[in-house]
Structures are given as structure tokens and as C-alpha cells.
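# Sequence and predicted model, in that order:
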Amino acid sequence: MGFKSKKYSIDSTDYQVGQDNITKWGMDVHNIVFTVSAGLSILFIVTLLLLDPGVAKGAIDSIKGAVLSNFDFLFMWGANALLLFAVALVFSPFGKIRLGGDKATPEYSTSSWIAMLFAAGMGIGLIFWGVAEPTAFYTDWYGTPLNVEAFTPEGRELALGATAFHWGLHAWATYGMTALCLAYFAYNKGLPLSMRSVFYPLLGDRVWGRVGDVIDVLTVLVTLFGLATSLGLGGTQAASGISYVFGFENSLYLQLFIIALIMGLAILSVTRGMDGGVKLLSNLNMVIAFVFLGLIAVLNFTTVLDSLATAVIGYVKNVIPLSQASGREDTTWLHGWTVFYWAWWVAYAPFFGMFVARISKGRTVREFVLYVLLVPTVVTTLWMSIFGGVAIEQIIDKVGLLGADQGITDVSLSLFYMLDAYPLGNILSIIAVVLIIVFFVTTLDSGSIVIDSMTAGGKLEVPMKQKIIWAIISGLIAMVMLWIGGTQSIQALQSITIIAALPFTIILLLACISLVKGLFTEIDKTKA
């Protein structure tokens, strides 16, 4: 049996998307979602302009701290539930269901598909935290996982294992289940590609009303603010790298120039379409990233092998205690790292899920879940253990700036400090800067496509002008934030995104229930 909707022809690709849309000035947008999202974004910026950035950040951070402390159980068990649900789907009869129907075929090769997963998901995070996070855990920069003693072999094992834990299965389960929900209801049930569609089995035709508008507006704002936050923080890291390598002053103007450059390149990428833009850049990203990773691995072959084994052992031994919220003594570390990460993955999940849903038609549920869970987890573990292991080894041996300082003094420069210890340090640093910029171009490109689709009522094809507008808006928000309050404003924006992740965690858990109700209709069809 299928769904019956008064507004859409369910189980058919012949639906009329955008009955609430308006067409004006060459644009095609959902009236309420676009207007409210744009209005709230402008209101937010104006409010921050009127407030002192430090005061605003302090107030927002206090709310964020309360959310992470009081609802840590929800974030922790929510992530556990999403991972268990993903594993259950692999071994269930639902695994053979194909996104788009039995005759659907993938639009992209597996290698290009995986490359785009990284471009939209965690690519830039690997560059930013690959050195900083394991080093922070090993040196007790902001607490240690499970209160292990810093600067010890046990501390090294847990530092690498906890990093793999943060960037591994739990994170990709959060991303993957969001993407699967969106893809299934869009391609198998003929619904618009929007978060409201996922809740049709639970809410019925009410999803086309105000309840659905609220869901989509919240999705747009979380995605927009998360994208602007990443862009702002990435711009500051790229500026730090360029300043360190070339000796330029790391000024506000350099940071704004880099963000403007990324925005311009993203607009160019958008105009080239999916194949000539995101797909091409994602493949280029993966080539550069693996060359970069390979160079570091060759230069530190023995260390790399030991670090990889240590990371896997540390992850397997500690995954259960690290996954628990109650009875922990390392609450400062738990809330500052794990709970924060789980909230951030949830906040970023609509953006990632929407983009991955667009490129995943033709994959079976089992294939989709296995690839999204395992391949990125293996690669991120490999990346984090190599860069983190080398950085920790430099600290132990007192090599380079990391060794001299016995840890990190500037997160944005931690990677460049590690690279500086090599004779080819400047060349490696230049590769790192290029990788950062290209990763952010693909992130902004895919982000503008996603936001545009959401504000157009879930349409897959929208006027090019709208994609460009959202790329500009995302870049401008990041630039305005830096201009009025520097990194304080960007961090305040990040805190707001984390706060918004609280209701969205509940939304994602309900989405999984809705997905199961939808998948059962596929089983019912085969019995009919």
C-alpha cells in the first residue's frame, strides 16, 4: 500500500511541487519558507550589529553550555540510536529496497559519489582538526577522554581512539540516516526533497501546512548558519596558513579576502552545474588529499603504521565507555568535545543529507548505508591517526614547534606547525592551504544548492540565479560576522547552531520512525 495525499501524487514522479511557490524576478521560491528564512537571517545579523559581540557571545555561550550539560543524554543516546538503526537496516529485508525503484540506476560512479560525500561532509574538518584534536587530547589542552593521564602511552592510545570515535561511525550514521530519509521519500514516494516530506507517514497532509513550514524554516536556518560558521572559521584558518607560510599579516582584510575568493569560486562552480562543478572539484579534492596524506605517510612510515594500529585498538577498547553519558567523571571533556560534536553533526545533517540524497538515486538501502558508514569511517580514521600520530610523536620527541611548546598554542596553526618540522614544510603547507580553499569551495557550492532547494519547496531543478544568491548570502553572513566581531561573532553563530541542534535531534529520531513506516509499504507491495 502507498500513501495518499490531497496535495501530491504519492508513489509517482508526476507530482506538482511548489503549489505555494511564487515566481518573480526570474526566481521560483516557496513563499513562506523563503520569506521567513531570509527575514530571520537578516534580523539575526541586524541584532548582532546592535549588540556588543563579546556580550552577545557570552549570553549565547551560556545557553549553549546549559543545552550541552542538561541534554547530554539526548545527544549521546540519540547518536547511539541512529547508529544502531543504521546497522539494523543493513541486515533487515529493507536493505534490498532501491532508492528510486527497482529499475533505477546510479547517476554517478561509486568513486565520484564517495568523493562528493567527503566534499559535503567532513573534508574541511579533517584539515582543521587532524592535528589539533589528537594533540589536544594527549596534552590535556581541554581535558582528557575518560580522565586518562596526559603525556602517557595510555593517553596516546585514547587520544587517537577518541578522535576516531568522534569522526567515525556515530557521525556518519547521523549524516547517513538523514540522507536516507530524504532520498527515500523523494525518489520512492514522489515527495518534494525537503525535511517536511520525511514526516508524511506521521503527520499526513499537515506537513504541507504550518507544521511543515516550521520544519523547513528550521532546516534552512540551521544549514545556513552552519555553513556560514564553517566558512568563517575556515577563512581564518586559511588566512593563518597563508600568513604563516608567506609572511603576510593575518589581518581581518586577509580573512575577508579569502572568504570573498571562496565565494567567487563557489559561484563559478555553481554556474558549471553538478558535473562540471561539485563533482569535478570533489574528485580533484580527493586526489590532492590522498597525495598529501601519502607524502606524510611516506615521511613517517613506521610512526604511521603504529599510530593506525593504536587508533583502531583505542577505538575498539573504548567505544562503549565513550558512548555513555551517565557515570562519567570527565564531564568537562565530555560536554566540550563529544556532546558538542554530536550536536554539530546533527546541525550539519540536513545540509549533508539533502546534498547526498540528490546524488544517491539508484543505490539500494543496504549499499547506501554500508558505503556511507564504512568508507568515510575508514578514511577519516586513517587521516586522523596519521596526522595525529605524527603530531604526538613530534611532541614526545620534542621536534619542531609542537615539540617545543609541548602541544598546541593556536588551533588554526597546529597543522602548519607540524608541517614546519619537515625540509619540504613550505611546500606541504601550500598544498594544505590549497586543499582548505578547494574543500570550502565545494562545501559552499553544495550548500547553496541545498538551501536553494529547501527554499524552493523541495524542487530538484531551480533557476541558477537562486543558487548564486544563496552562495552570496552565506558568504556575506560569514564576512559580516567577522567584520563586526571577529572570531567571537563566528563562534556565537556556531553556538546558535548547536542550540538549534537540540530540537533537531528529536526531529531526526522521529524521522527514522517515519522512514520505517514508509519502508513497510514497500514490503506490503511485494506481498500484494
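Thanks, I have it. All values reported here derive from a predicted model rather than from experimental measurement.
# alpha carbons only for contacts and neighbour counts from here, please
Fine.
# can you map out the helices along the stretch 401-528 of the chain?
Using DSSP state H, counting those that start in this stretch, the helices found in the stretch 401-528 of the chain span residues 414-419, 425-455, 464-527.
# closest one to D20 among those helices?
Closest approach to D20 among the helices of the stretch 401-528 of the chain (C-alpha to C-alpha): helix 425-455, 11.0 Å.
# could you check the distance from T364 over to L370?
10 Å (C-alpha to C-alpha, to the nearest Å).
# OK, contacts around F34?
Residues in contact with F34, defined by C-alpha atoms under 8 Å, 6 or more residues apart in numbering, are V217, T455, A456.
# neighbours of I296, just the number please.
18 (other C-alpha atoms under 10 Å).
# And it, which helix or strand is it part of?
Assigned by DSSP states H and E, I296 belongs to helix 280-299.
# next up, a second structure to put side by side with the first:
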Amino acid sequence: MLEKLQRALGLKTNPVIFFSSALLVLVFVVVSIAFTDQVDTVFRAASDWAITNLGWFYILGVTSFLVFLLWIAFSRYGHVRLGGKDSRPEYSNVSWFGMLFAAGIGTILMFWGVAEPVNHFANPPFSGAHDQVADAAESAGSSQEFAEQLREIPVGAGDTAPLSENAANEAIGFSLYHFGFHTWAIFALPALAFAYFAYKRGLPFRVSSIFHPLLGDRINGPIGKTIDIVAVIGTLFGVAVSIGLGTLQINSGLNQLFGFEIGATAQILIIAVVTTIATISVVTGLDKGIKWLSNINIWMAVGLLLVVLIAGSTVFLLRGVIESTGNYLSMLVPLSFWNDALPANDWGWQGSWTVFYWAWTITWAPFVGIFVARISKGRTVREFVMGVLGAPVVFSIIWFSIFGMSSINLEWSNPGSLVGPVVQEGDTAASLFAFLENFPAAEFLMALSVLIVVIFFTTSSDSASLVVDMLTSGNSVNPPVRQRVFWALLQGLVAATLIAATGEEALAALQQVITVIGLPFFLIAFVMMYSLVKALKRDTSDLELLPRRARAMLERERRERDKEAEVEPS
């Protein structure tokens, strides 16, 4: 029946995965609209349970991914090429990096580049004064009064005082922890597994393919299809949250520039426009669409970064980049294992920040992982890991150091200018624009920022459409364009419907959902590590595990022996 429907619609897909995923997503949207409170209650309870009882597992899991990737990159398997022995990268390093960044966390850096450092600066994670900060936000009559009350909050021994120098250092360190090596380890692990099984074993770009060493050809049966359906749903929900964040920020920017109304109607219109742009990008294809937009956007983002650096306290910020790097590296190991365990039985700050980030990010893992694998054929395992963990993380360090240190410096010189709107009023989406108001040509910079977010929004939607279609299309690496268009439109429909139904509460509800959905993805990630090592041991020869120079030397020696054998008299 499903195959007949597929033929009637002119599709080229795995009908069970395609139609089941689409139907379940649409059912969830309808049920969420009809029974918003009940759905929210169920997923909130499940999310709270997961955070309270399994938060430690999320923390340990992501750290394990990072350690595993570093080990495999510098092990003897680091020389294995993702493809044939003669395969070489299809994209230059610059284009590859731009596509990595745009498809990964470009939108998130724009959203959180100012907001997260300011939040942690005003309400430090290592502080026992979170309740006092909340009380001050309610009682203060103005932003300046709020900042003054924060400075007067007494803290216990060993705690970090709000708006202090220690709070500034920790704010940047935590921001980089959330968007540095750990985040990209979540992306790099599935990307490496997908690339290996696709280019070395010729398996389709599907999550079920990584189970091949365990299931064999049963990955094409009910178990494999169930895995892929879960991956499709998780990917759509993860992207939907990012679409929601990007929409809120675009709406806030347009409000600052043109007085554009902030509300559900405006946000639905924004989603419709950007989804249309993303659909056009889908139709133009990977090489023309995502690659072209990614290259343009990365240079615009760099331009915005340079403006903040040059127009701000340049020497202070350059010093801040170096110091922030050191703070991040010094905090990296402790934060990798910090579980907010004290006081006992009081899972506090980390449950609503780090654990949520990791659960949210891992729902992106199939999307970003398959997309990164798709553009990484021809690179060695070591080149792949160091590239995916290296270039984007370096950019994230520079970005958060400059935007974060600049926003903290601005708050020091003008108390309440940022902690007021971001922390007291909770208007996270407006944080970047409140920050840019303090620079020359503020309106131009705001407009540029809106454009950057729109393009990051577009490339994320475009990339997700490509990947979801690959997940549902079996062995077809380049399925019909109409299928990618369908997924692009469905992503926009999901976000727009939820916003129309329940406003901002819909996004909060969706965050609860993906926190729960993230749990099985963590379990799958551990299977990825086991399957990858098992496959590498079975598939690679001793010669392939040697460094390139050693292989070339052995090859020359072999050719010389063959020549000698040819001229040797019989």
C-alpha cells in the first residue's frame, strides 16, 4: 500500500520510514495543539525525571565522546581514509569549514554570543545566590537598581559573587564549555561513524547503518527502520527548537529596526519567508545552495566580529581572547566531570543549562553528523576529527571571547545596560541588539546581524532537509528534489503551528520533548563507538594503518623488487 502511494506521488524513498516519520510528526503537532497542557505535563515530568536521575549520564556521556574521538584520531586508525585509497576531499578547507559552521551552531552562536556570558556574569553557576538574584530581578525598579542589588548580594565562602571578576572569567569559561569541544564532539562522533560506514562499507546514510557490525543485514528490517524513524523525528524536533530561537531573534531585531510587532503572527510570517528561502536553496542543490550561502555568511559573521573588535576596546579584547582561552582550558577538565552534586540531592543550575544543552544538541547529531559526513569524503580519520573539533572550536573561542568580554566590559562601564534586558527582563532574544546599540552605525550592524541569522537559519533548514531525506530514502544519496522540499516545508510547518497554537509556551514544551528524546540518542552514541572500532578492526589491513610515508616507502620497495624480478635472467 505504501509503495503504491509512493509511486503515485512520484517519490523515491523508503516508504515505511518516510510516511511513518511524517505521520508521527504531524500527529504530535495536532495532539500538542489539541491537548497542550496534558502533553506539556507528561513531557515536563519525563524531562524532570531524566535531568534529576540521569543528568550525570549526560555529562559523562559527552565527555566520553570527546575522549574517544581524540583517542581514535591519534591511534593507528587515524591514517584510515574515508573512501578509497585514492580518495581526496571534494571541498577546500575554507568551504568545508564554512559548511561545518553554518550547518552546526552558527545560529546558536549568534543567539547566545552575548546572552549566555551576560547570564552567567549576573548569576554565576558557582554561586549559592541564585534565589537572591531572582528576588532582585523582581524587586528592582530599574536596570541600574538591579545591577546595584546584584553587587550587594552576600555570598558564602568559595562562592562566586555576581558581577565580579571571577564571575566574568567563569562566564566565558562556561560559555565555551557549552559551545566548544564537547558540543562538536557530539557532532563529530556520528559524523565519523556515518562517513566510515557509507564510504568504506557502501552502506546508506542512515542511523541504522552504524548498527551493521551488530545487526548485519537486519538493519534493513523492522529494527533498523524503527531506529531511522526515531532519528528523523529527533532531528525535526531539534531543528524546530533552533528555528524557534532564530525566529525570536529575527523578530526582536526587526522590532528594534522597524518597530516590527513581536508576537505569534509576526513570527509565523518570519518562518514562512525564511522557509521559502530555504526551499529555494534546497532546489538549487548542495554545491550551489548551501555552499554558496555558507561561504557568504561565514565572511559576514567574521566581518561583524571584526567590527566589534575594532570599534570596541581592541587591546582589552585581544588580551581577553588569550586569557579566555586559558580560562577555558583550565576549566575544561573539571567542568567535563562536574555534576553539581553538592549540596547533596539538590540538582540545581546544571540541570537547566548543561544537561539541557547536551540533550538538545544530541538530537541534532543525526542531522549535523550525516551532513558533515556527506561533505567529508576523502579525508583521513585524523584529518576529519581534528578538522571538526579544531576549526569550529577555535572560531567559537574567538567569538565568545570577543562578544562575551565586550559585553561584560560594557556592563562594567554602564551598569544595567545588559543584565537588565537579558537577566532581569529575561529577553534573551534581544541581547545581541541591546549590545549592538552601543556601537557606531548601530542600525546597520543590527540589520547585518538579522541577515546573518536569516542565512544561518536558511542553511540549517536546508541542511536538515537534505539529511532527513537521506535518512528516509534508503540507498539514494541524491533523492528527488521534491522530497527535500517536503521536509523543508514540514520543518517550517511544525515551528509555525506550535507558535500559533501556544506562543512561547510551545517552544518551552518542545524543549521538554527533546530533552526526553535525547536520551535514546545517547545510548545510540555508545553503540556508535563500539561499532566503529569493531568495523575498523575487521575492515582495515595492516598496510592501510601505516602512515602515508611508510606506505609510500613500502610501495616503492615493492615496485623495485618487481623490476628486479623482471630483468633477472631465467
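Arrived safely. Given the structure is predicted, the values throughout are model-derived calculations rather than measurements.
# And the TM-score, once the two are fitted together?
For this chain pair, the superposition-based TM-score is 0.92 by TM-score structural alignment, normalised by the length of the first structure; 510 aligned residues with a C-alpha RMSD of 2.2 Å.
# so the helix holding I296 of the first structure aligns onto which residues of the second structure?
Taken onto the second structure by TM-score structural alignment, helix 280-299 of the first structure occupies residues 292-311 there.
# sorry, back to before: who has more neighbours, T364 and L370 of the first structure?
Neighbours per residue (other C-alpha under 10 Å) separate T364 of the first structure from L370, with T364 holding more: 22 against 18.
# Trace V312 of the first structure over to the second structure, please.
Under the alignment defined by TM-score structural alignment, V312 of the first structure is paired with T325 of the second structure.
# and the gap between its match and A193 of the second structure?
Per C-alpha to C-alpha, T325 of the second structure is found 30 Å from A193 of the second structure.
# Have a look at the two and say which one is more surrounded.
The neighbour count for T325 of the second structure versus A193, taken as other C-alpha under 10 Å, is higher for A193 (24 against 18).
# tilt between the helix or strand harbouring L318 of the second structure and helix 291-311?
Counting by DSSP H and E, the element that carries L318 of the second structure is helix 314-337. Per axes from the mean of the first three to the mean of the last three C-alpha atoms, to 10 degrees, the angle that helix 314-337 of the second structure makes with helix 291-311 is 120 degrees.
# May I see the buried residues of helix 314-337 of the second structure?
314, 317-318, 320-321, 324-325, 327-328, 331-332, 335-336 (16 or more other C-alpha atoms under 10 Å).
# How about S269 of the first structure, nearest residue that isn't a chain neighbour?
Counting by C-alpha to C-alpha, 6 or more residues apart in numbering, S269 of the first structure lies nearest to G277, which is 4.4 Å off, once chain neighbours are set aside.
# what sits against that neighbour?
With contacts defined as C-alpha under 8 Å, 6+ apart, the neighbours of G277 of the first structure are L268, S269, V270, T271, T442, D445.
# now do 10 Å
By C-alpha atoms under 10 Å, 6 or more residues apart in numbering, G277 of the first structure lies in contact with L265, A266, I267, L268, S269, V270, T271, V441, T442, D445, S446.
# swap in N255 of the second structure?
By C-alpha under 10 Å, 6+ apart, the neighbours of N255 of the second structure are Q249, E261, I262, A430.
# Quick one: classify the aligned partner of the first one in the first structure as helix, strand or coil.
Spelled out, it's Q249 of the second structure. By TM-score structural alignment, Q249 of the second structure lines up with Q237 in the first structure. Under DSSP: H, G, I helix; E, B strand; the rest coil, Q237 of the first structure falls in the helix class.
# I'd like to know how many residues surround the spatially closest residue to Q237 of the first structure that is not a sequence neighbour.
Leaving aside its sequence neighbours, Q237 of the first structure sits nearest to S412 (C-alpha to C-alpha, 6+ apart; 4.9 Å). By the criterion of other C-alpha under 10 Å, S412 of the first structure has 22 neighbours.
# Identify the residue of the second structure aligned to S412 of the first structure.
S412 of the first structure maps onto A429 in the second structure, with residues paired by TM-score structural alignment.
# Now do that match against D340 of the second structure, distance only.
From A429 of the second structure to D340 of the second structure the distance is 27 Å (C-alpha to C-alpha).
# Number of residues surrounding L163 of the second structure?
24.
# Alignment lookup: I219 of the second structure to the first structure.
Superposed on the first structure with TM-score structural alignment, I219 of the second structure falls opposite V207.
# Could you confirm P415 of the second structure falls within a helix?
No: using three-state DSSP, the assignment for P415 of the second structure is coil, not a helix.
# Noted, bye for now.
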